[in-house]
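Asker: What would the 3D arrangement of this be:
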Amino acid sequence: MTGSTSTTPSAEEFRDTMDRDGYVVFRDVVSRDRLALFHDELRTEFDRISASDEMFEGGGLMSGHLNCFPGERARFVFEEIKAHGIVDLIRTYRPEIADAPRATLNFNLPGSVAQHYHVDDAFLKEFLICNVAVVDTEIENGAIDVLPGTNREFIPYWKFALERKHRLSTRLPLRAGDAVVRSSILWHRGMPNRSSEPRPMMAVTFGEIEPNDDPFITNGGQMEFYPNWFRTSRLGRLRERVTVAAPITYSAYRFATSLVSKKGYESF
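Answerer: Prediction:
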């Protein structure tokens, strides 16, 4: 089995591909019509808070990558990935995390910059992410860049750099409704959105948090935009500004610290 499939793979195929590549692409999982309505709701809410005093400073606004809790209005996405058999596959692969979903969303703004390559959690704390394209996602508007196979071992940043792992770069264009199940320890990065419209990408994670009776009722079930890993403090805004203007500075910092630390193996 390759990393992309238009049919639901067997449990064995799913396991083998996840272990080898760190991700599996599923085509035509979620209704495009329902996603189009959800997209309109996202845009309306983003435009509302952008025009108000509710929008924070920094926190991803300069780099162009924001986080969002999608709320009750995104429940249908979870229901449809379950109906497609994806949650059942996750249960056969990692039964201990299948009942611990969390709903979130990446909002990639026009003019965003490339993120640094990263993993989403420490090597010993692997969880799974099911991304669902809310809109057609091409190179132009920031299709995710993954490095297949980098999930197989712990890779300190000095080794990542010296072995030039970036040469494994694989972009994953998706149509609205397509899904990607990937490991949290697969190296990847968000990419620039060169279009004129924000590009949302829904995510349901499995095993990132403790089991929750209902992952869609957080914040009273209301949609909420919030910062990514950049903080909104003065220092956080400065760090984001420097990282955007001179990304090599952060790469140098990561390289140096990885020589004397196993940060990212047991924890960050």
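
Asker: Every contact and neighbour count from this point should use C-alpha atoms.
Answerer: OK.

Asker: so where do the helices sit in this structure?
Answerer: Using DSSP state H, the helices assigned to the chain run over residues 11-21, 32-50, 75-83, 86-93, 157-162, 234-245, 247-260.

Asker: Now mean neighbour count too, for these, in a markdown table please.
Answerer: As requested, these are arranged in a markdown table below (neighbours: other Cα atoms under 10 Å):
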| stretch | mean neighbour count |
| --- | --- |
| helix 11-21 | 17 |
| helix 32-50 | 15 |
| helix 75-83 | 17 |
| helix 86-93 | 19 |
| helix 157-162 | 16 |
| helix 234-245 | 16 |
| helix 247-260 | 14 |
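
Asker: With distance to Gly60 added, can I get the ones you listed in a markdown table?
Answerer: Listed next are those as a markdown table, based on distance: least, Cα to Cα, whole Å:
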| stretch | distance to Gly60 |
| --- | --- |
| helix 11-21 | 29 |
| helix 32-50 | 14 |
| helix 75-83 | 25 |
| helix 86-93 | 30 |
| helix 157-162 | 23 |
| helix 234-245 | 7 |
| helix 247-260 | 14 |
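
Asker: one more to line up against the first:
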Amino acid sequence: MRLSAEELASGKLKPETTELAVQLIRINGYVLFEEVLPRTQVDQLNCHMSDKLANFMTKNNFTLEEGFHDGTNHIGLYLPFEKPFCEESIIANPFVLPIVEQILGSDCLLTYFASNTSMPKGTKPQKVHADMGARFGDQCEANLPITNLIVNYPLVDVTLENGPMEVWPGGTHLHPDKWYSSNAHDKSVLAEHMHSFKAVMPAGSIMIRDDRMWHRGTPNGSDQPRTNIAMIYSLAAAIHRPGDIQIPQETYDAFTERTKRLVRNERIGVPVIES
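Answerer: Sure thing, here's the model as predicted:
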């Protein structure tokens, strides 16, 4: 979907856009708004991410030529809760929150703050997976309500060449709960016989998805990292322990009341994580 010029200028979704996005997530597993964040902001974020990735590679003695993480060359990296990453335009984006709150409720929580990167020279894709396990192990035969929504902001143009996420929409999030347990059918085997597509999109787009939708990272054939910011918003009633995001007091104090509610369960008054 592309937001209208009126929506982009006002920073507010039309009611019909919100309703369509909500129903697409419920029925198809995801919605994608193309090219929403300003390119200058995206480039700044990507510049900071480049430094984080270089430090991570050095700390772990990883090289692109030798490969890592089973040859996928894929990096999941927690982000420090500091600018430019924790801008309210990112964590409380006005095009994201109305959709998230309609599905998860106005008391929903931000519970995950990280990045996903497909680095160059990967030799194979990730295994097909969902980002959530079964809530009731092998016991529940019913599909359960959405409890987590993942929001991704690509920091570069995502093309067929640079390691796009491959997704299996249209129902993989609608299975009975037990399908997401470790004893469920092998998704990789089934997925090879099912419809999928590679999610190409311009930098600064926004993808919102049910965390049960099947997907995988693919190899990056370019010479530059394919990075996106990854956040999870959760149903408050489903969270039973304090969060792990470390938020300095001065950062928290500067937020609007709406944003403070989003992060109220996290570790407020604690220095940012080292990266």
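
Asker: and Ile185 of structure 1, which of the helices of structure 1 is closest to it?
Answerer: helix 11-21 (11.1 Å; Cα to Cα).

Asker: what's the average per-residue distance for the closest one once overlaid on structure 2?
Answerer: Superposing on structure 2 places helix 11-21 of structure 1 at an average distance of 1.8 Å from its equivalents, by mean Cα distance after the TM-score superposition for structure 1.

Asker: Quick one: work out the angle between that helix and helix 86-93.
Answerer: Put simply, helix 11-21 of structure 1 runs at 80 degrees to helix 86-93, going by axes from the mean of the first three to the mean of the last three Cα atoms, to 10 degrees.

Asker: Please name every helix or strand in contact with helix 11-21 of structure 1.
Answerer: strand 23-26, helix 86-93 (3 or more Cα pairs under 8 Å, 6 or more residues apart in numbering; DSSP states H and E).

Asker: corresponding residues in structure 2 for the last one?
Answerer: On the basis of TM-score structural alignment, helix 86-93 of structure 1 is assigned to residues 96-103 in structure 2.

Asker: Figure out which of the helices of structure 1 is closest to Met62 of structure 1.
Answerer: Among the helices of structure 1, helix 234-245 comes nearest to Met62 of structure 1, with 6.8 Å by Cα to Cα.

Asker: what angle sits between that closest one and helix 247-260?
Answerer: 110 degrees.

Asker: who's in contact with helix 234-245 of structure 1?
Answerer: For helix 234-245 of structure 1, contacts defined as Cα atoms under 8 Å, 6 or more residues apart in numbering pick out Glu57, Gly58, Gly59, Gly60, Met62, Ser63, Val113, Phe230, Arg231, Thr249, Tyr250.

Asker: can you redo the residues you listed as JSON lines with distance to Val204 of structure 1?
Answerer: Formatted as JSON lines, the contacts of helix 234-245 of structure 1 follow (distance: Cα to Cα, whole Å):
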{"residue": "Glu57", "distance to Val204 of structure 1": "26"}
{"residue": "Gly58", "distance to Val204 of structure 1": "25"}
{"residue": "Gly59", "distance to Val204 of structure 1": "21"}
{"residue": "Gly60", "distance to Val204 of structure 1": "20"}
{"residue": "Met62", "distance to Val204 of structure 1": "25"}
{"residue": "Ser63", "distance to Val204 of structure 1": "23"}
{"residue": "Val113", "distance to Val204 of structure 1": "24"}
{"residue": "Phe230", "distance to Val204 of structure 1": "21"}
{"residue": "Arg231", "distance to Val204 of structure 1": "23"}
{"residue": "Thr249", "distance to Val204 of structure 1": "32"}
{"residue": "Tyr250", "distance to Val204 of structure 1": "29"}
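
Asker: Most neighbours among these, please name it.
Answerer: Highest neighbour count within these: Gly60, with 26 neighbours (other Cα atoms under 10 Å).

Asker: So Ile185 of structure 1 versus Thr218 of structure 1, what's the distance?
Answerer: Using Cα to Cα, to the nearest Å, Ile185 of structure 1 is found at 26 Å from Thr218 of structure 1.

Asker: quick one: which of the two has more around it?
Answerer: Between Ile185 of structure 1 and Thr218, counted using other Cα under 10 Å, the more crowded position is Ile185 (27 against 17).

Asker: Could you check how far the equivalent of the more buried one over in structure 2 is from Ile99 of structure 2?
Answerer: By TM-score structural alignment, Ile185 of structure 1 lines up with Arg212 in structure 2. From Arg212 of structure 2 over to Ile99 of structure 2 the distance is 17 Å, taken as Cα to Cα.

Asker: end to end, how far does stretch 152-169 of structure 2 reach?
Answerer: 16 Å.
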